[in-house]
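> Below is the structure, and that's it, no one-letter string:
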C-alpha cells in the first residue's frame, strides 16, 4: 500500500455502501436526479483516485496485475496439504 491508498479505500467503501440502494432506486425508477449526480461524483472521484494510484504504482515499479498473475505467490502456486482428520470427542473417551 502507498499513502494515498487510504483515500482510495474510503471511496471504494462509499461506492459499496451506496451501490445497492442506488441500483434499486435506478431499477425502480425512483432515483432522483440529485442523488444520481451525487453518486456520479463519487464514481468520478473513485476513478480519479484509481488512475492516480495506478500512475503512482507504475512510478514505484510495483508489479502490474498481469505480472503478478504470471508469478503468483508460493502459497497460491503450491499445493495445499490436507488437514488432519478431526477426532470425534464424544466417542473417544468413554467407549
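Thanks, I have the structure now. Everything quoted here is computed from the prediction, not taken from an experiment.

> Going by C-alpha atoms from here, please, whenever you check contacts or count neighbours.
Will do.

> okay, now residue 50: neighbour count?
Residue 50 sits with 19 neighbouring residues when counted by other C-alpha atoms under 10 Å.

> before we move on, what about residue 7?
14.

> tell me the contacts of it?
residue 49 (C-alpha atoms under 8 Å, 6 or more residues apart in numbering).

> Included below, for side-by-side comparison, is a second structure:
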C-alpha cells in the first residue's frame, strides 16, 4: 500500500488541506480550502475532507504540528503552522 503525506496549513486566514504527490505538479495535488476560519478545522472535518479526496489515515497515524517563520532566520517574522499526517489511498491503489 502506497503512503502519502497530507498537510494542512493556514495562509491569509484560510486553512487548506492537500495531499503531497511526489513527481506530480503541485497544481494537480488533491486539495480542499476550508475557507476563512479563525480556528483549526477539527479532526472530524479533516478526516471527512481526506475521505472526500479519496484518502484515509494509515494505521496509527497522528497529526504532527510544526511551527516555522515566514521569513527564514527572522525571529520577528510571522509564525506559520503546518500539520502533517500519513495517509493512503482509500482503495489501496495510487491516487
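Sure, I can see it. Please read these numbers as outputs of a predicted model, since none were measured by experiment.

> After superposition, what's the TM-score here?
After superposition, the two chains reach a TM-score (TM-score structural alignment, normalised by the length of the first structure) of 0.21; 34 aligned residues with a C-alpha RMSD of 3.9 Å.

> Quick check: which element contains residue 81 of the second structure?
Using DSSP states H and E, residue 81 of the second structure falls within strand 79-89.

> which secondary structure elements does that strand contact?
With contacts taken as 3 or more C-alpha pairs under 8 Å, 6 or more residues apart in numbering; DSSP states H and E, strand 79-89 of the second structure sits against strand 3-11, strand 55-57, strand 64-69.

> Can you say which of those strands is nearest to residue 36 of the second structure?
When these are compared by C-alpha to C-alpha, strand 3-11 sits nearest residue 36 of the second structure, at 9.6 Å.

> From the rest of the structure, what touches the closest one?
Contacts to strand 3-11 of the second structure, defined as C-alpha under 8 Å, 6+ apart, come from residues 15-21, 58, 80-89.

> Could you find the residue nearest the spatial middle of the first structure?
Nearest to the geometric centre of the first structure sits residue 12, at 7.8 Å (C-alpha atoms, centre = their mean).

> measure the closest residue in space to it that isn't next to it in sequence to residue 7 of the first structure for me?
Distances taken as C-alpha to C-alpha, 6 or more residues apart in numbering put residue 46 closest to residue 12 of the first structure, at 6.9 Å, once the chain neighbours are dropped. Using C-alpha to C-alpha, to the nearest Å, we find residue 46 of the first structure at a distance of 9 Å from residue 7 of the first structure.

> tell me the SS of residue 52 of the second structure?
Assigned with DSSP: H, G, I helix; E, B strand; the rest coil, residue 52 of the second structure falls in the helix class.

> and it, what is it in contact with?
Going by C-alpha under 8 Å, 6+ apart, residue 52 of the second structure touches no other residue.

> measure it to residue 89 of the second structure for me?
Using C-alpha to C-alpha, residue 52 of the second structure is found at 11 Å from residue 89 of the second structure.

> Give the buried residues for the strand holding residue 81 of the second structure.
82-89 (16 or more other C-alpha atoms under 10 Å).

> can you put these in JSON lines and add distance to residue 4 of the second structure?
Shown next, in JSON lines, are the buried residues of strand 79-89 of the second structure (distance: C-alpha to C-alpha, whole Å):
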{"residue": "82", "distance to residue 4 of the second structure": "16"}
{"residue": "83", "distance to residue 4 of the second structure": "14"}
{"residue": "84", "distance to residue 4 of the second structure": "10"}
{"residue": "85", "distance to residue 4 of the second structure": "8"}
{"residue": "86", "distance to residue 4 of the second structure": "6"}
{"residue": "87", "distance to residue 4 of the second structure": "5"}
{"residue": "88", "distance to residue 4 of the second structure": "6"}
{"residue": "89", "distance to residue 4 of the second structure": "8"}
